[in-house]
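# what follows is a predicted protein model with its sequence.
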Amino acid sequence: MSSEQDEREARLVERVLASFDGTPDPRLKELLRSLTAHLHAFVRETRLTEAEWQAAIEFLTATGHITDHRRQEFILLSDVLGLSMQTITVNHEAYADATEATVFGPFFVDGSPEIPPGGDIANGAPGEPCWVTGTVRDTDGDPVPGARIEVWEADDDGFYDVQYPDERVAARGHLFSGPDGGYRFWAITPTPYPIPHDGPVGRLLAATGRSPMRASHLHFMVRADGFRTLVTHIFVEGDTRLAGDSVFGVRDSLVKRFTTAPAGTPTPDGRDLGGSTWSQVRFDIVLAPSEL
């Protein structure tokens, strides 16, 4: 590339950056200037062709068209590029022994049903019953009573309730930690499943030879006054997909042992499971203070 061409390109970048000089919000100005500089650098470094840029526009347009209140394709795109996980990593710095955060995912729904301690979030979702127990504590080891614990997961067929057309509410719910910080509930044993891959993000994964599969996991979101909201999962120890999770969400500290009980084994709360197998896992949650 000639020096004249390089100067032409550089002058354009400077003109575009200067167009944001009058932005009243200093943070917005910083973000737009940095984003613009990086985008122009990408185009110049890769010598992006017009056909390639058009293909990118068409990809983003298709991503927007498939997105609705039940399917967030842009979140999927952010997830598979590792941007969701990187944003979480930047914004949730390690603090004492606080539980690590991971990706939110596209399938959380407000207004989940409340279950009592020891209740069942499955609500008919197929899968092996799983007894989940633990405590919610602060980084000093003191219990956090009244913490709202949201949980949601895919069923044994690999689908979340919002992926079905019948408006069912299943495999999701919320409960509150007790006076001692303890909690307990029934869920279903997590199994691997593919992220939705029948749209633009799936085509991107196929073009790059990547799998859409997620490692087996159960979602948690824990909120309590005075504490940083925790969005996290627990993963199944021994799952062969832990190293290849399609959204890079696995953290070693979140891999837990799910112990399977043989059929007919009495359950901790005396529930009659009709002779089926069931599993159990313990997840002790530590919340970081909201003001660090």
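It's in. The structure presented is a predicted model; accordingly, all values stated were derived computationally and were not measured.

# C-alpha only now, for contacts and for neighbours.
Noted.

# mind checking which helix or strand residue 173 is in?
strand 172-176 (DSSP states H and E).

# mind listing what's buried in that strand?
Buried residues in strand 172-176, counted by 16 or more other C-alpha atoms under 10 Å: 172, 173, 174, 175, 176.

# for that strand, packing partners?
If contacts are counted by 3 or more C-alpha pairs under 8 Å, 6 or more residues apart in numbering; DSSP states H and E, strand 172-176 sits against strand 148-152.

# this is the comparison structure:
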Amino acid sequence: MSRAPDARLRTVMEALVRHLHAFAREVRLTEPEFELGIDFLNRIGQATHDAHNEGILFSDALGFSTLVCLLNNGQNGATETASALLGPFWRQNSPATDNGGSIVRSATPGPALFADCRVVDPKGNPLAGVEVDVWQASPVGLYENQDSTQADMNLRGKFTTDADGRFWFRSVKPAGYPVPTNGPVGTLLEAQGRHPYRPAHLHFLCSKPDFKTLITQVFVDDDQHLESDVVFGVTRQLVGDFRPGAGVPPAADIDGPWYQLDYTFVLEPGLSTLPTPPIR
């Protein structure tokens, strides 16, 4: 390692090798176990393709993704909306949608949801011109790229905050869902006796020049798996208030239950960069 010209590479690789060797010594790793582990890593690569990232899912299921997220975000404490996992289903080219528009692009069951959100700086000043990417699974538990019955880009949209820092949209109330279990991560969860469920949530990615990109999730407050999220992604700050609608519904076509969500996101000054999409 000493000849590596990149100092950070030396630091990371030295620590990685040191901890890998310590791990093998601690558990007295057998040769069959080592071979099983290598095969497991190979299967992760084989299960990854344009529409699914098994590597991200594996990292999520170990709580490693959340740890990296927490180590690199929220250094200002309560002044920044808590960050959360990007997840394996973000697509960068979601369609631009006017404020007040719907991200429901094909027949999707479930109660209507009307979200009214704001984006502010750490002092509470509204931030105009923030690009906000929103995506979610359908109430049957599948993102549109997993489900041939949904239209392309169903339940995905990209909004821009107005002068008051607001963006608002219509969707359906999300439901919890199991992560994909037909690959090696599913085998691991079964071997560990763990359930595969994520609590219901909406994904948000907020970006604006000169502000640190915020990647986060807002969870439905009555979900039964808030305390046992399979990817360890829930913090108290990320639990939203999904209130049952009362009075006259905001749209004339609503003839059943509907919900409202108000939520404020806080961006801190910093470098605006977008992550690499895990799928296309």
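Everything's here; your move. Only a predicted model underlies this, so the values are computations on that prediction, with no experimental measurement involved.

# residues in contact with the strand holding residue 173 of structure 1?
Strand 172-176 of structure 1 is contacted by residues 112-117, 121-122, 145-153, 183 when judged by C-alpha atoms under 8 Å, 6 or more residues apart in numbering.

# that strand to strand 148-152, inter-axis angle?
Angle of strand 172-176 of structure 1 versus strand 148-152, following axes from the mean of the first three to the mean of the last three C-alpha atoms, to 10 degrees, is 160 degrees.

# matching residues in structure 1 for the helix of greatest length in structure 2?
The residue-count maximum for a helix in structure 2 (DSSP state H) belongs to helix 7-27. Aligning helix 7-27 of structure 2 against structure 1 (TM-score structural alignment) gives residues 26-46.

# how about the strands in the stretch 1-150 of structure 1?
Taking DSSP state E, counting those that start in this stretch to define them, one finds strands in the stretch 1-150 of structure 1 at 129-138, 148-152.

# tell me the contacts of residue 74 of structure 2?
Residue 74 of structure 2 neighbours (C-alpha under 8 Å, 6+ apart): 80, 81, 82, 83.

# any idea how far residue 239 of structure 2 lies from residue 82 of structure 2?
Between residue 239 of structure 2 and residue 82 of structure 2 the distance is 10 Å, computed by C-alpha to C-alpha, to the nearest Å.

# who's more crowded, the two?
residue 82 (26 against 18; other C-alpha atoms under 10 Å).

# distance of the equivalent of residue 222 of structure 2 over in structure 1 from residue 45 of structure 1?
By TM-score structural alignment, residue 222 of structure 2 lines up with residue 238 in structure 1. Residue 238 of structure 1 sits 42 Å away from residue 45 of structure 1, going by C-alpha to C-alpha.

# looking at those two, which is more packed in?
Neighbours were counted for residue 238 of structure 1 and for residue 45 using other C-alpha under 10 Å; residue 238 has more, 12 against 9.

# can you pull out the helices in the stretch 1-150 of structure 2?
Applying DSSP state H, counting those that start in this stretch to the stretch 1-150 of structure 2 gives helices spanning 7-27, 31-46, 54-61, 64-72.

# just these: most buried one?
By mean neighbour count, with neighbours taken as mean count of other C-alpha atoms under 10 Å, helix 54-61 ranks first of those at a mean of 21.

# same for it, what does it pack against?
Judged by 3+ C-alpha pairs under 8 Å, 6+ apart, the packing partners of helix 54-61 of structure 2 are helix 31-46, helix 64-72, helix 184-192.

# and the contacts of the first one?
Under the contact criterion C-alpha under 8 Å, 6+ apart, helix 31-46 of structure 2 has outside partners 54, 55, 58, 183, 184, 185.

# residue 87 is in contact with the first one, correct?
Okay, so that is residue 54 of structure 2. No - contact criterion C-alpha atoms under 8 Å: residue 54 of structure 2 and residue 87 do not qualify, at 10.7 Å.

# re earlier: export the helices and strands packed on helix 54-61 of structure 2 to a markdown table and tack on distance to residue 143 of structure 2?
Below are those laid out as a markdown table (distance: least, C-alpha to C-alpha, whole Å):
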| stretch | distance to residue 143 of structure 2 |
| --- | --- |
| helix 31-46 | 20 |
| helix 64-72 | 20 |
| helix 184-192 | 18 |
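
# contact partners for the aligned partner of residue 181 of structure 1 in structure 2?
Matched by TM-score structural alignment, residue 181 of structure 1 corresponds to residue 165 in structure 2. By C-alpha under 8 Å, 6+ apart, the residues touching residue 165 of structure 2 are 118, 119, 120, 126, 127, 128, 129, 130.
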